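In: Let's see this in three dimensions:
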Amino acid sequence: MKGKGATAKNYFVLNTGAKIPAVGLATWQHGGDLCAEAVATALTAGYRHIDCAHLYGNEVEVGKALAEAFESGAKREDLFLTSKLYCATNSHKRVENSVRVSLKSLGVSYLDLYLVHWPECSALGDATDPSWKSASEYRQFSQRLKPTWESMEGLVQMGLVRAIGVSNFNIQQISELLQFAKIVPAVNQVTTALLSPGLSDSGSEDEAGTPRITFRRSRSVHGPMMKLSVVVDIAERHNKTPEQ
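Out: This is a model prediction of the structure:
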């Protein structure tokens, strides 16, 4: 596996003290041999963060690429692997089983980061509309999020994951989580496009001094920006796609 490791300018420090590469390969919508090839190519190019999820249905293919990298001399400690809790899973036993399935598929003994994929992994509701429609719905979220998060915290204690976080949570949902979390989420990963207003890749610390929760963009290189004439023109001049 070629490529340079992380430097001080291309990673963020999580509230756990761990270093997460600033750029990673998302494996959503990658399947079969194409997925394994994409991961292998990324690792050769210098990527060290691979973002996965049980819901993507391709962790076995990611695992094949990782196995080849390890056979070629790559070290597990030099990689940062993320996966996500399947949304239909919320009991303690199922949370543990879910992460063990991901570990087996990826062929590793631990994950660097494990995320609750969507808020409705813990509560009823529409993923596209995170606002609360009633006090009852809010209580349902709170009551179901707590045992899910406690199970996530248990994974850290068991050594199956190094850090835990959330994905696609809004500020209100984060605030509710912080009311009972013994382990503060290390990351909130949200799907956003480049040039989205009011968003930052850096972490933040609130007025009460809560440890920083790093904000990570997912699928940044997509959306309307890829259709801007200046982006298309540059891509054509270099015989590349707008995303490249």
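In: For the rest of this, base every contact and every neighbour count on C-alpha atoms.
Out: Will do.
In: how many neighbours does the closest residue in space to V13 that isn't next to it in sequence have?
Out: Nearest in space to V13, with sequence neighbours left out and distances taken as C-alpha to C-alpha, 6 or more residues apart in numbering, is K19 at 4.6 Å. Neighbours of K19 under the rule other C-alpha atoms under 10 Å: 17.
In: let's see this one next to it:
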Amino acid sequence: MWQTPPGDTERAVGAALDAGYRHVDTAAAYGNEAEVGHALSAAMTSGIARNDLYVVTKLWNSEQGYDTTLRAFDASMDKLGLDYLDLYLIHWPLPEVNAFVDTFRAFAHLRDQGRIRSIGVSNFEPEHLDVLIDETGIVPAVNQIELHPLLPQQELREVHARLGIATEAWSPLGQGSLLENPRVVAIGEHHGKTPAQILIRWHVQLGNIVIPKSVNPERIASNFDVFDFELSEQDLASIAELEDGTRLGPDPRTFNFTG
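Out: As a prediction, the model looks like this:
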């Protein structure tokens, strides 16, 4: 629920769960963990089993370090109102801070306690992954990265495949910048689908975990309706030509913000 105001979060999560979504992604930095928790509580009260939900949150940069991570996790869990978390992510590597190894050791401790099912990272580049794995002996389950047709991250996806790390895409629609792209629109018209559905289907066929964001119930439902068609090789080749290296978020190699 990135960039979703707290007031809209509970309604959006509820609409997504009603549409069939079960994977909910938030972060301490988004400032809406409590609202996500309220929506999850309402869903479980109405009959959705906790085991059917997959809830993810992320540790904010200012809390990296072993002891601070443990405290931050407790704070997030209090807001979410959950007994355990399905996936916990280090939000950014912060190479100048250089605390992600101790942070991940705290993650592993929480996992060993049964408080987290899986542990992973976000925005890690290959060199960050190498250090993390070499120092801890643990391969992250997931790396959530900026990924869209302008920035398909082929090299990093290949590293993930070699190491057994799942690739999860944030800003999968290029923060909306690709929804009016003539190439994407034309492919959508051919399949009778929206540009957003074409982009989400592109991720699915690449093997990415994809988390499109919307607060509009109709678009939330539409984004889920991508399993009744398939992009052709020609479609995929056409979308591949959109790659230009555009990065819409910070560069993980230089981003060290802890505010």
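In: For the residue nearest to V13 of structure 1, give me its contacts.
Out: By C-alpha atoms under 8 Å, 6 or more residues apart in numbering, the residues touching K19 of structure 1 are Y11, F12, V13.
In: The last one contacts I20, doesn't it?
Out: Pointing back at V13 of structure 1 there. Yes - taking C-alpha atoms under 8 Å as the definition, V13 of structure 1 is a contact partner of I20 at 6.3 Å.
In: ok, the residue nearest to V13 of structure 1 to G165 of structure 1 distance?
Out: K19 of structure 1 sits 14 Å away from G165 of structure 1, taking C-alpha to C-alpha, to the nearest Å as the criterion.
In: wait, isn't Y30 of structure 2 in contact with W2?
Out: Yes - using C-alpha under 8 Å, Y30 of structure 2 makes contact with W2 at a distance of 5.9 Å.
In: now the strands: where do they sit in structure 1?
Out: With DSSP state E, the ranges of strands along structure 1 come out as 11-13, 19-21, 25-26, 49-51, 80-85, 113-116, 164-167, 187-191, 214-218.
In: so what secondary structure elements neighbour the third one?
Out: Going back to what we said before, that points to strand 25-26 of structure 1. Helices and strands touching strand 25-26 of structure 1, by 3 or more C-alpha pairs under 8 Å, 6 or more residues apart in numbering; DSSP states H and E, are strand 49-51.
In: so how far is the strand it packs on from its chain's centroid?
Out: Put simply, strand 49-51 of structure 1 sits 8 Å off its chain's centre (C-alpha atoms, centre = their mean, to the nearest Å).
In: residues in structure 2 aligned with that strand?
Out: Residues 23-25 of structure 2 are the counterpart of strand 49-51 of structure 1, counting by TM-score structural alignment.
In: got the contact list for stretch 100-119 of structure 2?
Out: Residues contacting stretch 100-119 of structure 2 (C-alpha under 8 Å, 6+ apart): 64-67, 69-70, 83-90, 93-94, 131-132, 135-136, 140-142.
In: Narrow those residues to those that are buried.
Out: Burial by neighbour count, judged by 16 or more other C-alpha atoms under 10 Å, picks out 64-66, 69-70, 84-90, 93-94, 132, 140-142 from these.
In: What lines up with A12 of structure 2 in structure 1?
Out: Alignment note: A12 of structure 2 maps to A38 in structure 1; criterion TM-score structural alignment.
In: ok, now which ones touch that match?
Out: Contacts for A38 of structure 1 (C-alpha under 8 Å, 6+ apart) come out as none.
In: Look up how far L85 of structure 1 lies from it.
Out: From A38 of structure 1 to L85 of structure 1 the distance is 23 Å (C-alpha to C-alpha).
In: Ok, V187 of structure 1 next?
Out: Noted for V187 of structure 1: a distance of 14 Å to L85 of structure 1, by C-alpha to C-alpha.
In: hey, what's in contact with both of those two?
Out: Counting by C-alpha under 8 Å, 6+ apart, the residues touching both V187 of structure 1 and L85 are L115.
In: number of nearby residues for the aligned residue in structure 1 for N61 of structure 2?
Out: Aligned counterpart of N61 of structure 2 in structure 1: C87 (TM-score structural alignment). When neighbours are counted by other C-alpha under 10 Å, C87 of structure 1 registers 17.
In: Find me the equivalent region of stretch 169-177 of structure 1 in structure 2.
Out: Stretch 169-177 of structure 1 corresponds to residues 124-132 in structure 2, going by TM-score structural alignment.
In: Run through who's touching the matching stretch.
Out: 92-93, 95, 100-101, 104, 138-139, 143, 145, 156, 159, 252-253.
In: mind redoing it with 6 Å?
Out: The contact list for stretch 124-132 of structure 2, computed with C-alpha atoms under 6 Å, 6 or more residues apart in numbering, reads P93, V101.
In: all helices for the stretch 101-250 of structure 2, in order.
Out: Taking DSSP state H, counting those that start in this stretch as the test, the helices found in the stretch 101-250 of structure 2 are 126-136, 154-163, 182-191, 195-206, 217-224, 233-240.
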